[in-house]
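Q: Next comes the sequence, and after it the predicted model I'd like to discuss.
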Amino acid sequence: MQTFEKTITVSKDDLDQLNHVNNVRYVQWVQDIAEAHWLKNAPKTILDNYFWVMLSHNIQYKGEALLGDELTVKTFVSKSEGLTSIRHVEITNNTNDKLIVTSETKWCFMNTATKKPARIPTEVAKLFD
């Protein structure tokens, strides 16, 4: 299973009124890493004809991050079959080496022309093996 990751440094804009990273920001980072992974792996012919929509999202908050903390956001796809794919994201606080967020998201593969769900072709599923 292929992983994709990026590093983020917590900025003032990421914080809530308690000076912790806002929960909504974590959700945005989950969305952003999924999109970045997709755009990195999918060829233009696939990108022009298909897109993903989120069907369900489960996130668990296990710790906190503060201003200046360096975070690693890592993602991988555990399953792609039929019309849907399951993507996982883990966010680790590199400042103290603790896992602070996990998420599991179910995505539906969509045809750009019809705006309807489409079967995930083998070539797309293999992009994330």
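A: Perfect, thanks for sending it. These figures come from a predicted structure and were not determined experimentally.
Q: use CA for all of it now, contacts and neighbours both
A: OK.
Q: Of all residues in the chain, which one is nearest the centre?
A: Centroid check for the chain by C-alpha atoms, centre = their mean gives residue 34 as the closest residue, at 3.2 Å.
Q: In which helix or strand does it reside?
A: Assigned by DSSP states H and E, residue 34 falls within helix 23-41.
Q: May I see the buried residues of that helix?
A: 26, 30, 33, 34, 37, 38 (16 or more other C-alpha atoms under 10 Å).
Q: on that earlier part again, the residue nearest to the centre of the chain: what's it in contact with?
A: Residue 34 sits next to 75, 87 when contact means C-alpha atoms under 8 Å, 6 or more residues apart in numbering.
Q: One more: residue 57?
A: Residue 57 touches 103, 104, 105, 106, counting by C-alpha under 8 Å, 6+ apart.
Q: Return the member of the residues you listed nearest to residue 49.
A: residue 106 (19.9 Å; C-alpha to C-alpha).
Q: and the closest residue to the closest one other than its chain neighbours, what element?
A: Of all residues not flanking residue 106 in the chain, residue 86 sits nearest, at 4.7 Å (C-alpha to C-alpha, 6 or more residues apart in numbering). Assigned by DSSP H and E, residue 86 belongs to strand 84-93.
Q: take a look at this one as well, against the first:
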Amino acid sequence: MQYYEATLTVNKTDIDDLDHVNNVCYVQWVEDIAKKHWLQNAPKQIQDTYFWVMLSHCIEYKGEAFLNDMIRLKTYISKSEGLTSIRIVEFFNEHTNKLLAKSETTWCLIKSETRKPARITQEIKNLFLK
């Protein structure tokens, strides 16, 4: 299993009426880090042939994040079979290492040419097993 990490700083547009990070931001961050992980690992030929769509998303909130907090995102693929992959993203406060949230998202591989679901090849699985 291969991990991919990134950090971000909470900015004013991420904050909601309760003065903490809006839940919608976490979903956007899941999408952003998944895309970065894919682009880093997949060769251009594979990127041109396939793309991913989010099918379902579950997130558990464990703590709050506030303006100017540094957040470390850690992601990995926990399972890939058939047409779908399960991606985990964990959100940590960079300074305290406290887990703030954890998401589990099901993604479906789509063939660009047909825009229809495609079976995940062993070559694609291997991109995330390094």
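A: Sure thing, it's come through. Here the structure is a predicted model, which means the values were calculated and not measured.
Q: Send over the TM-score of the superposed chains.
A: TM-score for the superposed pair, counting by TM-score structural alignment, normalised by the length of the first structure: 0.97. Supporting figures: 129 aligned residues with a C-alpha RMSD of 0.8 Å.
Q: circling back to that earlier point, next, count neighbours for the residue nearest to residue 106 of the first structure.
A: Here the count is done by other C-alpha atoms under 10 Å, and residue 86 of the first structure has 17 residues near it.
Q: With the one 4 residues further on instead?
A: Taking other C-alpha under 10 Å as the neighbour definition, residue 90 of the first structure ends up with a count of 20.
Q: what's the distance between it and residue 111 of the first structure?
A: 28 Å (C-alpha to C-alpha, to the nearest Å).
Q: Likewise for residue 74 of the first structure?
A: Distance from residue 74 of the first structure to residue 111 of the first structure, by C-alpha to C-alpha: 27 Å.
Q: same deal with residue 104 of the first structure?
A: 23 Å.
Q: ditto for residue 7 of the first structure
A: From residue 7 of the first structure to residue 111 of the first structure the distance is 31 Å (C-alpha to C-alpha).
Q: neighbour-wise, which of those two wins?
A: Using other C-alpha under 10 Å as the criterion, residue 7 of the first structure and residue 111 rank with residue 111 on top: 18 against 14.
Q: how about that one, what does it touch?
A: By C-alpha under 8 Å, 6+ apart, the neighbours of residue 111 of the first structure are 49, 50, 51, 117, 118.
Q: Residue 64 of the first structure: which of those is nearest?
A: Among these, and counting by C-alpha to C-alpha, the member closest to residue 64 of the first structure is residue 51, at 32.0 Å.
Q: Just say helix, strand or coil for that closest one.
A: The local conformation at residue 51 of the first structure, judged by DSSP: H, G, I helix; E, B strand; the rest coil, is strand.
Q: how about the closest residue to it other than its chain neighbours, what does it touch?
A: For residue 51 of the first structure, ignoring the flanking residues on the chain, the nearest one in space by C-alpha to C-alpha, 6+ apart is residue 110 at 5.2 Å. The contact partners of residue 110 of the first structure, taken as C-alpha under 8 Å, 6+ apart, are 50, 51, 52, 53, 116, 117, 118.
Q: and the two most separated of those?
A: Farthest pair in the contacts of residue 110 of the first structure, by C-alpha to C-alpha: 53 and 118, 11.4 Å.
Q: what's the overlap in contacts for these two?
A: 109, 110.
Q: Show me which of these two is the more surrounded one.
A: Neighbours per residue (other C-alpha under 10 Å) separate residue 53 of the first structure from residue 118, with residue 118 holding more: 18 against 12.
Q: Show me what the more buried one aligns to in the second structure.
A: Taking TM-score structural alignment, the alignment pairs residue 118 of the first structure with residue 118 from the second structure.
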